[in-house]
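Trainee: 3D, please:
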Amino acid sequence: MSLAFSFADPQFVKGAIIKQDKPHNEKIYLFFREDNPEWRREPIAPRIISRVAQLCKRDNGGSGSVSASMWTTFLKATLLCVDSVTDRHFDHLQNVLIVESPIWSETKIYGVFSNEWNYSAVCVYSVGEITEIFQTSSFKGYNDEIPSVRPGQVRNIGQCEFYNWKSREMKKMKSFVLHYDCQEHEEKNVARVADSYPEMTEKVKQQAVFYSKHFYHQIGVHEVKVADDTYNVLYLATDRGTIHKVVLLPKGAMNILEIQPFRSSAAIQSMILDNTRKKLFVASANELVQLPMDMCGAYKDSCESCVLARDPHCGWINGICASIYDSDLYGKRKLLQALTHDVSPDICSSESHSNTKGKGTIHREIRLPRQSRYYLNCSAKSHYADYTWFHNDQNVTHCSSGHHHCIHFIKNMTDDLYGTYSCISQEGWFEETLVTEDLVRPALETMQFRSLLPTDWAIKASLSSWLGLLHMVVVVLIVQ
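Mentor: Next comes the predicted model:
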């Protein structure tokens, strides 16, 4: 089959068979990037654009000598992913995940896109809206009348009924000849339009459900059913070898957790979700790991940290952050969750949700000699909290939300810089001390300082003895 004129240096991302209303209507969908033919004519146009193409699964080409070597149902359309807040366009499709639905038109297509700065966005399309564009949009650059059998549609016997030739009133042989001539004529028109004008004028456009300054190249999606609703959780692989866990909430997406899948830093080669066993499989060039999808242990410090994580997999009960799949631990009792952006300050105040605030605070004593350098590091637990370093209750460094680490650097250790340093996170009404470090002077340095004076005396006494002996020798030589 020939598609030589349908692509411009394509880079294929994914292909899949998408079920539709009837078995003979099943389509093959292709997702790819290609050179933008308008780029040279319009400098502001993106150089690379993303596409979705369709092809009927039963398309075997036409019956004529020309159309027999061509697909007559191949069409393509531009995929647009736009961030509604910044109005940024993301033109480079990186990865696609298809989530099937019992209703074929509601099957979802999750696409990960990037832009020229390697920022990323996730857009979600439905098979229904893509199908509608292929069925209704005009053909880009084609201004003639569209054939009665529209290119891109599955063609069955009886398609020439559009001509109203009343074949039933004719003799069988004459009817067959007329039907054959009609079919041959239509196939040539369909093949010509599909081969020369496969692109749709209308674009498939969606607003991003999540936008980030990180570069993502793979995606996994898990549908989580909790008591009040159903939530979609995204697992996005970064180019730094980490995975971001993002939950789609009614008022917007939240990046709730960063996962380090490997013992040492490595690029993620593949990532697969097993929705049945609730496991996440991640592979590098040298390592394969299996991770639970819930990972509620990351929020074990307190009721507040567990609830404010807004992870639909997890909830607070009996002094721990438990998984919704561990019902054997809490029976029929309900987990405490708050899957909204606005969480009540008194959500953890009841006795039934006993708090263990401060349980996860890291406390260290660090001995530093004077004139040394030292970094105080506080790793971010939440992407939406502010972090502040205090020295003896005085603010010395502030880090706004979005930082991975809040660092306070001491260039030259002096006496006034010793003392207690604390890193405190603030997210809305919730405040938590994450790290406390006591910087003290080493005991050895103090002992050496105290022994300096006696040692100096000994040196002076020894020197005086040698001078006295030398004086005596000189006197003896003079006398002789």
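Trainee: all contacts plus neighbour counts: C-alpha atoms, from now on.
Mentor: Will do.
Trainee: from Cys406, how far out is Leu178?
Mentor: For Leu178, the distance to Cys406 equals 79 Å [Cα to Cα, to the nearest Å].
Trainee: with Trp429 instead?
Mentor: In this structure, Trp429 and Cys406 are 20 Å apart, going by Cα to Cα.
Trainee: neighbour-wise, which of the two wins?
Mentor: More crowded of Trp429 and Cys406, by other Cα atoms under 10 Å: Cys406, with 20 against 9.
Trainee: now for the closest residue to that one other than its chain neighbours, how many residues are close by?
Mentor: For Cys406, ignoring the flanking residues on the chain, the nearest one in space by Cα to Cα, 6 or more residues apart in numbering is Cys378 at 5.1 Å. Counted with other Cα under 10 Å, the neighbours of Cys378 add up to 23.
Trainee: what sits against Cys378?
Mentor: Residues in contact with Cys378 (Cα atoms under 8 Å, 6 or more residues apart in numbering) are His405, Cys406, Ile407, Cys423, Leu434, Val435.
Trainee: what's the span of stretch 33-53 from first residue to last?
Mentor: 11 Å.
Trainee: my error: substitute stretch 186-204 in the last question.
Mentor: 28 Å.
Trainee: stretch 200-210 now?
Mentor: Per Cα to Cα, stretch 200-210 runs 27 Å from first to last residue.
Trainee: buried ones in it?
Mentor: For stretch 200-210, a neighbour-count test (16 or more other Cα atoms under 10 Å) marks Met200, Thr201, Glu202, Lys203, Val204, Lys205, Gln206, Gln207, Ala208, Val209, Phe210 as buried.
Trainee: second chain to compare with the first, below:
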Amino acid sequence: MDADGLNKAVYTRIGRVCANDQGGQRMLVNRWSSFLKTRLICSVAGSSGIDTHFDDLEDIFVLKDKDGKNPTIFGLFSTTSAVFKGYAVCVYNMDDIRAAFNGPFAYRERPEHHWIPYEDRVPYPRPGSCASKVSGGGFHSSKEFPDEVLRFVRSHPVMYRPVLPQYRRPVLLQTEPGRRKLTQIAVDRVQAQDGHYHVLYIGTDDSVVLKAITIYNKDTDTMEEVLLEELQVFKVSAPIREMVISPKRQQLYVGSEVGVAQVRLHQCDRYGSECADCCLARDPYCAWDGFTCSRYYPAGVYAKSRRFRRQDVRHGNAVQLCNGLQIDDEGSQRLVYSVENNSTLLECVPRSLQAKVIWFLHQGGEKHEVESDERVFMISHGLLFLHVKSSDAGVYVCQTVEHGYVNTLLRITLHVLRGERVESAIRGSNDEEAEKPSCSVSSDPPPGPSIGPSIGPSTSPRVLVPSSLPGHHSKQWYKEFLKLIGYGNAQRVAEYCEKMWCVDKKRKKTKKKHASPGGERKRKERGEVNSNRAPRHILDT
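Mentor: Reported below is the predicted structural model:
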């Protein structure tokens, strides 16, 4: 960072210094004698002609090429304004950086003046060049440089030409206020079927890693941002401080104050086994192989035939790629019960973060699109009802639309129970004081009932009732509730739950009875012995 003059503006600059710089003999002693710097520009052109600059450098990533001479520089920037907070990622070529340092020097008479190009004579050898006798150089060391050269470097350390980013704009922007802060960046270069892509991994201040790609369209001179995944790395919210990519192991190592985590670069199984879902994901790591969404390998990596693989990262044209394949248009089905005036969430989360979710309601032979209002909200996790009404009952269809492809994800049948019926059932079972069997029952518990078809996914009966052991005054309200939703054999559920409680209680008593009093001490001693042991597998990058 460099403050410019008296206005205290902050700019991001890139500096260059020779690796063999030893300082001067009489001037700049024990100081760099070749240090030069120039500004890194990362800005967005405004409609009024005023650019929005991102001048605060958060992180930098150097993506090396094969020979290491022309790396690509990725910078994560933020605005310096306290009112408007935004983030941008800009990409720089090494050739543009070299050209800036080989250009004219900057000059100004006073700190409050603007920089202008220096047009007077520049001493020889060129200030900022490295001492070497190779290629005609006449100096072994920087200590042999003339005082005139060192004096010029000290008074003109700034270059006039800034370094502009690729495409003259950021490749990724986040300008929405109130969102999370971006802290770190790491980049992987991936070969896909239609070219090479830079996959950006951006760390945040709440333990999330954003995985994204950017696609430049030459015809329209526009940049498309595709957010592939939002990975919650740590359960505890903490700023991500370090990220390292291991191309050999295909792993991303993420570090924060709460620990270090290892994340796979590609998780193609998350996109499911459908051709359309895999192609719409537009993940350059993944392709549909004819059976499922799996890791994409370039041709020739393996001898196995790959004529069935389908991938279109640039356009994500699932309609064309998956044409002729059998597609499930019905979607999975789910049954949801709610009570009047209660809040209810109809959960439906698309696999693709770019998909637009649309809800339809089938009711009384009619179909209409669900729209948000003061009582019904469309959120990222589904359709949220703040106060359910009996008129809300019906079949809700969750569909996604992406690149012209419409997919039905879920059909949810919502049943709304009258509030007074539920309250009456609970009050009635609270008044009952039936005798309960003791926990000395020796017979084996009957097999658990299957409740799946009537109330959705199968659920362990132990979560349907209070966790405490049933006694003489137990309030088994769930029996009446099962009757309300149409499950008739409530008595069998009660017997099964009671016997399961008894078995669990006996097991805990037996375990406590036979526990060794010195067991905890032995475990502690064993832990102290093993505390200095090296890990079985040491992962290095």
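Trainee: all helices for the stretch 1-150 of the second structure, in order.
Mentor: 94-101, 147-155 (DSSP state H, counting those that start in this stretch).
Trainee: for Thr12 of the second structure, find the nearest of the ones you listed.
Mentor: helix 94-101 (13.8 Å; Cα to Cα).
Trainee: so who does the most centrally placed residue in the first structure touch?
Mentor: Closest residue to the average C-alpha location of the first structure: Leu236 at 3.0 Å, with Cα atoms, centre = their mean. By Cα under 8 Å, 6+ apart, the contact list for Leu236 of the first structure reads Tyr216, His217, Gln218, Ile219, Gly220, Ile243, His244, Lys245, Val246.
Trainee: list the buried residues in the host helix or strand of it.
Mentor: Using DSSP states H and E, Leu236 of the first structure sits in strand 230-238. Neighbour-count burial for strand 230-238 of the first structure flags Tyr231, Val233, Leu234, Tyr235, Leu236, Ala237, Thr238 (criterion: 16+ other Cα under 10 Å).
Trainee: ok, so of those, who is nearest Leu336 of the first structure?
Mentor: Nearest to Leu336 of the first structure among the buried residues of strand 230-238 of the first structure, with distances taken as Cα to Cα, is Tyr231, at 16.2 Å.
Trainee: the closest one pairs with which position in the second structure?
Mentor: Residue pairing (TM-score structural alignment): Tyr231 of the first structure is matched to Tyr197 of the second structure.
Trainee: how about Trp39 of the first structure?
Mentor: So Trp39 of the first structure corresponds to Asn7, using TM-score structural alignment.
Trainee: shouldn't Ile268 of the first structure be in contact with Gln260?
Mentor: No: the criterion here is Cα atoms under 8 Å, and Ile268 of the first structure misses it with Gln260 at 10.6 Å.
Trainee: hang on, the earlier thing: helix or strand: which one has the residue nearest to Cys406 of the first structure?
Mentor: Element membership of Cys378 of the first structure, judged by DSSP H and E, is strand 374-379.
Trainee: swap in Leu173 of the second structure?
Mentor: strand 172-174.
Trainee: what's the average distance of that strand to the first structure?
Mentor: Strand 172-174 of the second structure differs from its equivalent in the first structure by a mean of 2.1 Å after superposition (mean Cα distance after the TM-score superposition for the first structure).
Trainee: show me where the stretch 301-450 of the first structure has strands.
Mentor: 314-317, 320-323, 362-367, 374-379, 386-391, 394-399, 405-410, 419-427, 430-440 (DSSP state E, counting those that start in this stretch).
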